[in-house]
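> curious how this folds, go ahead:
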Amino acid sequence: MVAATRLPLLGPLLRRGITEITYVGRRSGRTFRTPVGYRRDGDEVSIIVLMPDRKTWWRNFLAAGGPIAVHLDGVDRPGHAVARRDERGRVTVTVRLDPED
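Prediction:
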């Protein structure tokens, strides 16, 4: 599915609200690429983690958070992500994108 979002004709339709993040695992040191649903508002990207208890990737961004890249407009945009769980157990990862050159 993620590869299809990069196709010239089909990509723009498929990638509305779907993108790919790249991050390095805090414990493993390995680089991961993960598809996510997102909403963007300027230099801030919000990722709602569906079924967070079945996923672990977002835990890399607890407390002070960590570096991340979000694939937007055909390029990977670096930023800083912080994950928060609310009182109902919902998890949101907020990414503050680095300024563009």
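> all contacts plus neighbour counts: C-alpha atoms, from now on.
OK.
> got the contact list for the spatially most central residue of the chain?
Ranked by distance to the mean C-alpha position of the chain (Cα atoms, centre = their mean), the top residue is Ile21 at 4.3 Å. With contact set as Cα atoms under 8 Å, 6 or more residues apart in numbering, Ile21 has these partners: 33-36, 68-71.
> how about it, nearest residue that isn't a chain neighbour?
Val70 (4.6 Å; Cα to Cα, 6 or more residues apart in numbering).
> now the residue nearest to the centre of the chain: how far from Asp86?
With distances taken as Cα to Cα, to the nearest Å, Ile21 is found 22 Å from Asp86.
> and Ala4, by the same measure?
33 Å.
> which of these two has more neighbours?
Neighbours per residue (other Cα atoms under 10 Å) separate Ala4 from Asp86, with Ala4 holding more: 14 against 9.
> tally of neighbours for the residue nearest to the more buried one when sequence neighbours are not counted?
Distances taken as Cα to Cα, 6+ apart place Gly11 nearest to Ala4, at 6.0 Å, with adjacent residues excluded. For Gly11, the count of nearby residues is 15 (other Cα under 10 Å).
> and for comparison, fold this next one:
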Amino acid sequence: MGYQKPLPKRLVHGLNTGVLALRSSPWFGRLISRRLTVVTYTGRRSGHTFSTPVAYRRTGDVVTIGVQLPDAKAWWRNFLGEGGPISLHLDGTDRAGHAIARRDERGRVRVTVQLKR
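Purely as a prediction, here's the structure:
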């Protein structure tokens, strides 16, 4: 798969702000929260804490995140190899977990999170 240029930070910030506003909205919040969460993680190299909204699927204590346009995003790379700690906002509370990112033969990226009990 070819390299995709990163999206401009202003655009990403604007989109994320809009999505988060919808997620906390009294009208759409419940509906959107069923498929959208906020992940929080610490960057491997920078040591800074980041939060970003992502679409997800959940089955019990396993959350799957399909990364759209993975070559234009960097957050998921923090979870390559052995993976690392992550927090997800689910059901009105923050849940800790361990995330592992994998890229398949077609270039698609999936992050699998095992939630801690």
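> what is the aligned counterpart of the residue nearest to Ala4 of structure 1 in structure 2?
The equivalent of Gly11 of structure 1 in structure 2 is Gly29 (alignment by TM-score structural alignment).
> surely Ser33 of structure 2 touches Arg23?
Yes. Contact criterion Cα atoms under 8 Å: Ser33 of structure 2 and Arg23 qualify, at 6.0 Å.
> the match of Gly11 of structure 1 against Leu22, yeah?
Yes. In this structure, Gly29 of structure 2 is within contact of Leu22 by Cα under 8 Å, at 6.0 Å.
> picking that back up, which residue lines up with the residue nearest to the centre of structure 1 in structure 2?
Match for Ile21 of structure 1 (TM-score structural alignment): Val39.
> mean deviation, the one helix or strand that match maps to versus structure 1?
When elements are assigned from DSSP states H and E, Val39 of structure 2 belongs to strand 36-42. Comparison of strand 36-42 of structure 2 with structure 1 after fitting gives an average deviation of 0.5 Å (mean Cα distance after the TM-score superposition for structure 1).
> the helix or strand just after that strand aligns to what range in structure 1?
Next along the chain after strand 36-42 of structure 2, taking DSSP H and E as the criterion, comes strand 49-55. When structure 1 is aligned by TM-score structural alignment, the counterpart of strand 49-55 of structure 2 is residues 31-37.
> list of residues touching that stretch?
2, 17-25, 47-49.
> change it to 10 Å
Stretch 31-37 of structure 1 has contacts (Cα atoms under 10 Å, 6 or more residues apart in numbering) with 1-2, 15-25, 46-50, 57, 69-71.
> the residue lying farthest from the centre of structure 2 sits in which helix or strand?
The C-alpha centroid of structure 2 is most remote from Trp27, which lies 23.2 Å away (Cα atoms, centre = their mean). Assessed by DSSP H and E, Trp27 of structure 2 sits outside every helix and strand.
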